[in-house]
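Q: What would the 3D arrangement of this be:
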Amino acid sequence: MTTSRASGSRAGDGLLRHRDFRLLLAGAAASQAGTQVALVALPLVAVVGLHASAFEVGLLTAAETAAFLLIGLPAGAWVDRVRRLPLLIRTDVVRAVAMGSVPLAAACHALTMAQLYLVAFVTGVATVFFDVAHQSYLPRVLPGPHLVAGNGALETARSAAQVAGPGLGGGIVQLLGPPVAVLANAAGYLASALFLRGIRVREPEPEVTPGVSLSAQVKEGLAFVLRHPVLRMIALTTGVANFFSAMLVAVQTVFLTRELGLPPGVLGLMLSASAVGGLTGALCAGTVARRLGQARIIWLAPLVTGPFALLWPLSGHGAAAGWFALGSGAVFFGAVVYNVAQVSFRQLLCPDALLGRMNATLRFMVWGTMPLGALAGGSIAGAAGPRAAVWVCAVGFLLVPIPLLLSPLRKLRDLPTTGEAHGEAAHGAGTGAASEAVDAPGAAG
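A: Below is the predicted model:
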């Protein structure tokens, strides 16, 4: 595994000289910047512009993530049947049009909560297809040794957007109003589509086996994930984390504005400050993984940083509001380091023909919990107050690393090489003995 780590380090050198990856990265940065502005703007459209209740704001978050629960599994099988780059471009355009309808309706004094729910749902459906295709397309642009560095760069772009976007969004909201800030989200999606159009890597048309139904392909993706002991635990861990993350997202705008009395501009800066931890995690993920172990860091990151979530409900008025930012920064740091490591593991493990279904199955399992978490957060906040909901979120994050501590990852230091991973995957899929493959001494290095 020493050789693998050294090659992984060399893989990061000169990554930005790779033209197609630069365009993929620029598209991700533009899209994420707009998304982070909307993270502040869209709930404020509901809270400030339409005087929505805590439960209605939770329902808005649930509408945006419901698509992962409703269509996540068939989306993966469908992605494996089409070329991924054109799909990425089309879904960006759909999201831009949906978000662009919000300021248009507001200008005509016709905006309603029903439209916000519809926009959130349509955007969520497009995001399901975009995210599954995007994770499945990266290995087409970058070879296996570059995947950890590539995922780290994408997480850096996402985390940088989390730092700048909420502050920018809060400022736009305070100066021009929430609907105008939503325009930045639409512009980000359009910019992403334009960057993606410039990518030169072209995929061959996927070969669809005659007589194999969509449902059979969905079952194949499910079997691949459920038979693998590490993927099962990654799915359970991330699903728990996303449940409580969605609960927090559903109530944080109400908590920060009504409980702590923060104006929109300060709220945006608060979320930006907390995202500094995510950016730091993205920048440090490769170094931390090399020093502590690429497999070990998957369970170590949430174990060490999860308890900082307890700072959220302890935050108060004035300077005490900073506890919220500090807690979020630490939790986001761990989440990004975890994501870089576990996504790279999944991409190394899975054959290209199954990538869409594997990613969609994982997305169904881990993002399908988000609408449930959002509804739970809105319900708790409506019944017992926003601070009570934030307490539940904080305690929930203490549970996140438990499945990983019970998995074979605890015995490994580093991730397998591409060849080892595909060999394990083939052995597990063909014989149902994935456990023995992962626990083998060779895999642990």
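Q: from here on, contacts and neighbour counts on C-alpha atoms
A: Will do.
Q: Run a quick neighbour tally on L176.
A: 11 (other CA atoms under 10 Å).
Q: show me the contacts for M99.
A: V119, T123, V182, L183, N185, A186 (CA atoms under 8 Å, 6 or more residues apart in numbering).
Q: and if we set it to 6 Å?
A: A186 (CA atoms under 6 Å, 6 or more residues apart in numbering).
Q: now do A63
A: A63 makes contact with Y117, A120, F121 under the criterion CA under 6 Å, 6+ apart.
Q: Weed out the non-buried ones from these.
A: For the contacts of A63, a burial check counting by 16 or more other CA atoms under 10 Å picks out Y117, A120, F121.
Q: before we move on, back to that, and which of the contacts of A63 is nearest to S407?
A: F121 (34.8 Å; CA to CA).
Q: any idea how far A62 is from the closest one?
A: 9 Å (CA to CA, to the nearest Å).
Q: Tell me if I'm right that D80 and G356 touch.
A: Yes: using CA atoms under 6 Å, D80 is in contact with G356, at 5.2 Å.
Q: I'd like the structure of this one too, to check against the first:
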Amino acid sequence: MEPPESLNRNRAFNFLWVGETASQFGFQVAGLATSTTAIVVLHATEGQVGLLNGLQTLAFLLIGLPAGAWVDRWRKRRTMIVADLVRMVALASIPIAWAMDALTIYHMMIVVTVFGFGTVFFDVAYQSLVPSIVHNRQIGQANGRLEASFQVARVGGPGLAGWLIGVFSAPVTFGLTVGTLGFSAAAIASIPGTEPKPAAPKDTVLWHQVRDGISYVKNEPLLGPLFLCIACNALFGQGVFTLLPVLALRDMGLDAQTLGTLLSFGAVGGLIGAGINRRVVRRLGDGHTIAAFSIIASLVNFGLPFAAMAGAHGWIVLVCVGFVQSLFQTVYNIVQLSLRQRICPKPLLGRLNATFRFAVWGVMPIGSVSAGLLAGAIGVVPAMFVFLTGTLLASIAMTFTPVAKRNRIG
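A: Sure thing, here's the model as predicted:
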């Protein structure tokens, strides 16, 4: 059998890689800018911060499932370009409103909601495009590079965002995100070749197609139990993510620039994880890697609340926890995504990705809002321990799934 073309020479993948990297970089910058603008500029309460974070992923709950059926009907590249343009327009309104002294927490809630709708379609489309432009044996390698881009964005994005916020202001920092999304749209538009129009589905009723995607996940013996564990892990993990900026900026007294720098150092672990994932899988196998690395990533996060108790040394705790957790979480993410893409029929990929995105991102508004409410009632640190325990239990449950009991899959 003739070996597949090197990914380095695959122009279609390389343009997708560049576009996805630009999109992720802008997303990371906007993430810190959103929390900082709400907490520092608009003096939002814990509940409002939780609601703001929840609205960013509300679209996955509302349209996450039908988005997969729509993407299966549409050309993936065009979908990604339109999604980038919609997100550009939404974010551009924040610095404009701030300059006019008209920015409110409600304006930001509307913007992040619209941004979330665009992200739904972009993410489902790019994940569904990968198997059609790379060889099946290169899917893991391609996902490793895409995940590495995400980690590069995590390394550089928060640090740059913190510097921009310190020099200019949090609202003005959104201008960088607008530029990166524009660059992403241009890169996606430059992918060579004409993407064929997807074949018309046999059943044109939208909800019947959505049902087909859900049924496939439910009845697939490897993916069904994994789906439930991932959904629970995401719900509690989003609660932890929502409380982290509140813990750092309020309880620890850090400024946005320092927080961004610390998050950047911590995310270096993700870069290492993206580089070693194939070697880990060769040694441990798909199933064992997914289960073990999820548990370790959840355990490491228990160090986060202790950062607030460590006084002047709290920043060291944040860096160490972020580094180790990012390494294990990245390997886990790459392996379980590659597994799904390898075993799913291509005509169902959009619906499969949308179903998993619905599981992961659709439950995040619940995690964000409940974390904000619980923190307001019992305090940030106790609330964080509650959500950390939830992530650990979900990870432990993963060891009892059929995936974890099989060493080599696909």
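Q: Count the residues that sit near the counterpart of T389 of structure 2 in structure 1.
A: With TM-score structural alignment defining the correspondence, T389 of structure 2 maps onto V395 in structure 1. By other CA under 10 Å, the residues close to V395 of structure 1 number 15.
Q: does V395 of structure 1 sit in a helix or strand, and which one?
A: For V395 of structure 1, the element it lies in under DSSP states H and E is helix 386-397.
Q: in that helix, what's buried?
A: For helix 386-397 of structure 1, the neighbour count (16+ other CA under 10 Å) marks P386, R387, A388, A389, V390, W391, V392, C393, A394, G396, F397 as buried.
Q: Could you pull up the average distance between the helix or strand following that helix and structure 2 after superposition?
A: Counting by DSSP H and E, the next helix or strand C-terminal to helix 386-397 of structure 1 is helix 402-405. Taken over the aligned residues, the distance from helix 402-405 of structure 1 to structure 2 averages 2.2 Å (mean CA distance after the TM-score superposition for structure 1).
Q: Also stretch 55-65 of structure 1?
A: Looks like 0.5 Å for stretch 55-65 of structure 1 (mean CA distance after the TM-score superposition for structure 1).
Q: which bit of structure 2 covers that stretch?
A: Using TM-score structural alignment, the partner range for stretch 55-65 of structure 1 is residues 47-57.
Q: before we move on, what about stretch 97-107 of structure 1?
A: Stretch 97-107 of structure 1 covers residues 89-99 of structure 2 once aligned (TM-score structural alignment).
Q: Ok, stretch 328-338 of structure 1 next?
A: Going by TM-score structural alignment, stretch 328-338 of structure 1 sits over residues 322-332 in structure 2.
Q: JSON lines please, covering the buried ones among the contacts of A63 of structure 1 and showing secondary structure and distance to Q135 of structure 1.
A: Output for those, formatted as JSON lines (DSSP: H, G, I helix; E, B strand; the rest coil; distance: CA to CA, whole Å):
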{"residue": "Y117", "secondary structure": "helix", "distance to Q135 of structure 1": "27"}
{"residue": "A120", "secondary structure": "helix", "distance to Q135 of structure 1": "22"}
{"residue": "F121", "secondary structure": "helix", "distance to Q135 of structure 1": "21"}
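Q: Please identify which of D80 and G356 of structure 1 sits among more neighbours.
A: G356 (31 against 25).
Q: tell me the contacts of that one?
A: Under the criterion of CA under 6 Å, 6+ apart, the neighbours of G356 of structure 1 are G76, V79, D80, S136.
Q: Map it onto structure 2.
A: Aligned partner of G356 of structure 1 by TM-score structural alignment: G350.
Q: Sweet, I'm off.
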